[in-house]
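> I'll drop the sequence and a predicted model, then ask my questions.
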Amino acid sequence: MNIVFAGTPEFAARALAALYEAGHSIPLVLTQPDRPAGRGMALQASPVKQLALARGSEVFQPVSLKDAEAQERVRQAGADVMVVAAYGLILPQSVLDMPRLGCLNIHASLLPRWRGAAPIHRAILAGDRQTGVCIMQMEAGLDTGPVLLSEALDIDARDTASSLHDKLAVQGARLIVDAIGRLPLPAVVQDVSGVTYAAKLDKGEAPLDWRRSAEELDRQVRAFNPFPGTTAVLDGAALKIWQAFPVEGNGVPGTVLAADKQGIVVACGSGALRLTELQKAGGKRLPVAQFLAGNGVAVGASFVLPKAS
């Protein structure tokens, strides 16, 4: 197949690599413009751009696909099919109509559950037992198109957004190669009764509210790892909590019940949370034993309760 690929982060790069390895021709790759990153805030190419350049594809980085010049560049590629994965730009109907076999999207959820920007994080946060990948025929609506191929994946009890992302990236790469090799595939219309939306993560969601259950807070810590990380305040110091486990325990929410090399145990609305990896502002992520070696935490101390939303 002659494929135009559109994607930006590592999730998309995995799929692009699989399409190259399957022997498809990819004359044009679309990706987001280079962004400032790192401490020096130097412009950094996306993982997709880096891979595309290494494999000899032309790279196009428009700020929009709504203007005629950008659309003409895509049209000239003469794609049989366009593959889209975590691209970050809206594709106008005129672009969706260009490829002979349309545009296929790799979406990291079992549609219609978790349409939108952050399906991996929202699945963990909600306590879902399963997620997966759908290969969807794209329409103008947000993840509304019919599903051509799907496969479920169990969510492990200790999965973070990072670990689940990596599993789904591998799954998505395999499924898109399979789907393209079997086109045309029957299209299954999504059941609108099961629609949920995976809103983009907001840093305002990061604070841990100790009045909630330990199980909910455990899911929050895992869903927000690596971005944006969950936050808490103890003795005036802002902390990020990177790893925690629900345990038995009772007390006033936010109260430290124990603090040793096994963890800092904090009372929750029900149960308790054992914090095992923490980070002070400006510091490094540390296992709890190292954290406590440089930061005393007294039993009976209280984490700040955020304002109730």
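That came in fine, so what should we check first? Residues are numbered from 1 along each chain as shown.
> every contact and neighbour count from this point should use C-alpha atoms.
Fine.
> surely Ile124 is within a strand?
No: counting by DSSP: H, G, I helix; E, B strand; the rest coil, Ile124 falls outside a strand, being helix.
> how near is it to Leu286?
24 Å (Cα to Cα, to the nearest Å).
> the more surrounded of those two?
Ile124 (28 against 16; other Cα atoms under 10 Å).
> in the longest strand along the chain, which residues are buried?
With secondary structure taken from DSSP state E, the chain has its longest strand at strand 237-247. Buried positions in strand 237-247, judged by neighbour count with 16 or more other Cα atoms under 10 Å: Leu239, Lys240, Ile241, Trp242, Gln243, Ala244, Phe245, Pro246, Val247.
> okay, pairing it with this:
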Amino acid sequence: MTDALRLVYAGTPEFAVPPLDGVLAGPDALLAVYTQPDRPAGRGRQLQASPVKQRAQAARVEVRQPLNFRDPAERARLAELKPDLLIVVAYGLILPQSVLDIPRFGCWNLHASLLPRWRGAAPIQRAIEAGDTETGICLMQMERGLDTGPVLLQRGVQIRADDTGGSLHDRLADCGAQVLLEGLNRLRSGDALTSQPQPSEGVTYAHKLDKAESRLDFSLPAAQLERRVRAFDPWPISDCELAGERLRVHAAEAAVGRVGATPGSILAANAQGIDIACGEGALRLTRVQREGGRAQSAADYLNARRSPLLA
């Protein structure tokens, strides 16, 4: 049985907020929160605090924002806290072994996949894009490799046929909070957490999303493009060129195409959507956005056009 734990939390984006909320509501002492330095954001490029920083400040917890941990003085500041555990959730910095060795119980990481599948930066989106039907949360004991540490706890989450990157993100963030609290409760009560080394088979990497990937390539199968549209919502949002106009594609579905149609050609444009021929089948655009405009149904977009898409 262990008394209240001395915790340090490291995270940056919205995904890391629900697990942080769980820690804040628990019995343990949260000594400090580490997060990425403020970054320019929005049209005015004003410096903006991360979601984790905003939540920590609202809870009156000390926030620290080092550029990295190469400076021995920064590592010494962390060591002065005498943490039992450092919890890392989408922090965005690689932690050297000298940092991993500081807490009494080492460092835990919450990762949004069933490891070793989808190690890396964008596991949620890559799982949808690949057509996976299940993903999940792993609570991992951190080591120097990228998401290679042994798994302490895991929980599966089904990927629904209509899931977007945003909807799956939110469910996984809530699941992550539950898994983390289970781990903390077990650590505090003395219930041993057995670490399971990751298998060497089935390793895949979820490479960081790139804005350049957003352009839809209609030579690909429609089913693949439909998954990409869902995966890239709410960022970076897929886009295409249609009748000389760039459109962002917020929602689409695979449809039956016309045999022999040239990929990228418009097959239909009506209240149901805009059908674009693909390498296999057709992609029906159902929600789009013009440059400088707002997202709208394909029907509303067609009604607002000055000229019809089809003669």
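Arrived safely, thanks for sending. All values derive from a computational prediction rather than experimental measurement.
> can you give me the TM-score here?
Scored against TM-score structural alignment, normalised by the length of structure 1, the superposed chains reach a TM-score of 0.95; 300 aligned residues with a Cα RMSD of 1.1 Å.
> do you have the helices of the stretch 51-200 of structure 1 handy? List them.
For the stretch 51-200 of structure 1, the helices defined by DSSP state H, counting those that start in this stretch cover 68-76, 93-96, 119-125, 161-181.
> how far off centre is the shortest one?
Distance, stretch centre to chain centre, for helix 93-96 of structure 1: 26 Å (Cα atoms, centre = their mean, to the nearest Å).
> got it, and stretch 295-311 of structure 2?
On Cα atoms, centre = their mean, the centre of stretch 295-311 of structure 2 falls 33 Å from that of its chain.
> contacting residues around that stretch?
With contacts defined as Cα atoms under 8 Å, 6 or more residues apart in numbering, stretch 295-311 of structure 2 is touched by 243, 250, 266, 268-274, 285-289.
> and the helix or strand just after the longest strand of structure 1, how far from structure 2 on average?
Downstream of strand 237-247 of structure 1, the next assigned helix or strand under DSSP states H and E is strand 256-260. Compared with structure 2 after fitting, strand 256-260 of structure 1 deviates on average by 1.2 Å (mean Cα distance after the TM-score superposition for structure 1).
> wait, what's in contact with the counterpart of Asp166 of structure 1 in structure 2?
Here Asp166 of structure 1 is matched to Asp170 in structure 2, going by TM-score structural alignment. Contact partners of Asp170 of structure 2, counting by Cα under 8 Å, 6+ apart, are Phe15.
> aligned to Thr12 of structure 2, what sits in structure 1?
Thr12 of structure 2 maps onto Thr8 in structure 1, by TM-score structural alignment.
> and for Ile159 of structure 2?
So Ile159 of structure 2 corresponds to Ile155, using TM-score structural alignment.
> hmm, its match is touching Leu125, no?
No: contact status for Ile155 of structure 1 versus Leu125: not in contact, 11.4 Å apart, counting by Cα atoms under 8 Å.
> in structure 2, what residues pair with stretch 261-280 of structure 1?
Matched against structure 2 by TM-score structural alignment, stretch 261-280 of structure 1 falls on residues 271-290.
> ok, so of the buried residues of strand 237-247 of structure 1, who is nearest Glu216 of structure 1?
Pro246 (9.0 Å; Cα to Cα).
> show me what that closest one aligns to in structure 2.
Correspondence of Pro246 of structure 1 to structure 2, assessed by TM-score structural alignment: Ala254.
> that match and Leu5 of structure 2, how far apart?
For Ala254 of structure 2, the distance to Leu5 of structure 2 - Cα to Cα - is 50 Å.
> what is the burial count for the aligned partner of Arg43 of structure 2 in structure 1?
Aligned counterpart of Arg43 of structure 2 in structure 1: Arg39 (TM-score structural alignment). A total of 6 residues lie near Arg39 of structure 1 under the criterion other Cα under 10 Å.
> also Ala54 of structure 1?
9.
> contacting residues for the counterpart of it in structure 2?
The pairwise alignment with structure 2 assigns Ala54 of structure 1 to Ala58, based on TM-score structural alignment. Contacts for Ala58 of structure 2 (Cα under 8 Å, 6+ apart) come out as none.
> change it to 10 Å
Val52 (Cα atoms under 10 Å, 6 or more residues apart in numbering).
> could you measure from it over to Arg104 of structure 2?
From Ala58 of structure 2 to Arg104 of structure 2 the distance is 28 Å (Cα to Cα).
> same question, Gln289 of structure 2
Taking Cα to Cα as the measure, Gln289 of structure 2 falls 51 Å from Arg104 of structure 2.
> more neighbours: these two, which one.
The residue with more neighbours, out of Gln289 of structure 2 and Arg104, is Gln289; 18 against 13, by other Cα under 10 Å.
> which residue is the nearest non-sequential neighbour of that one?
Distances taken as Cα to Cα, 6 or more residues apart in numbering place Ala295 nearest to Gln289 of structure 2, at 4.3 Å, with adjacent residues excluded.
> can I take it that Gln36 of structure 2 is in a helix?
No: checked against three-state DSSP, Gln36 of structure 2 lies outside a helix; its state is coil.
> how much space separates the nearest residue to it once chain neighbours are set aside from Pro221 of structure 2?
Excluding the flanking residues, the one nearest Gln36 of structure 2 by Cα to Cα, 6+ apart is Gln65, at 5.5 Å. According to Cα to Cα, Gln65 of structure 2 stands 44 Å off from Pro221 of structure 2.
> higher neighbour count, these two?
The neighbour comparison of Gln65 of structure 2 against Pro221 (other Cα under 10 Å) goes to Pro221, with 18 against 13.
> map Val133 of structure 1 onto structure 2.
In structure 2, Val133 of structure 1 lands on Ile137 (TM-score structural alignment).
> Gln158 is in contact with that match, correct?
No: counting by Cα atoms under 10 Å, Ile137 of structure 2 does not reach Gln158; the two are 11.2 Å apart.
> shared neighbours of those two, which are they?
In terms of Cα under 10 Å, 6+ apart, Ile137 of structure 2 and Gln158 are both contacted by the residues Leu172.
> ok, these two, which is more surrounded?
For Ile137 of structure 2 versus Gln158, neighbours defined as other Cα under 10 Å are more numerous around Ile137 (25 against 14).
> show me what contacts that one?
110-115, 153-157, 172-180.
> assess the claim that Arg230 of structure 2 and Ala130 are in contact.
No: applying Cα under 10 Å, one finds Arg230 of structure 2 not in contact with Ala130, separated by 11.2 Å.
> and those two? Which one has more around it.
Arg230 (27 against 12).
> tell me the residue in structure 1 aligned with that one.
Match for Arg230 of structure 2 (TM-score structural alignment): Arg222.
> three-state assignment of that match?
Arg222 of structure 1 - assigned by three-state DSSP - is helix.
> what of the one 10 residues further on?
Each residue gets one of three states, and Ala232 of structure 1 gets strand by three-state DSSP.
> perfect, that will be all.
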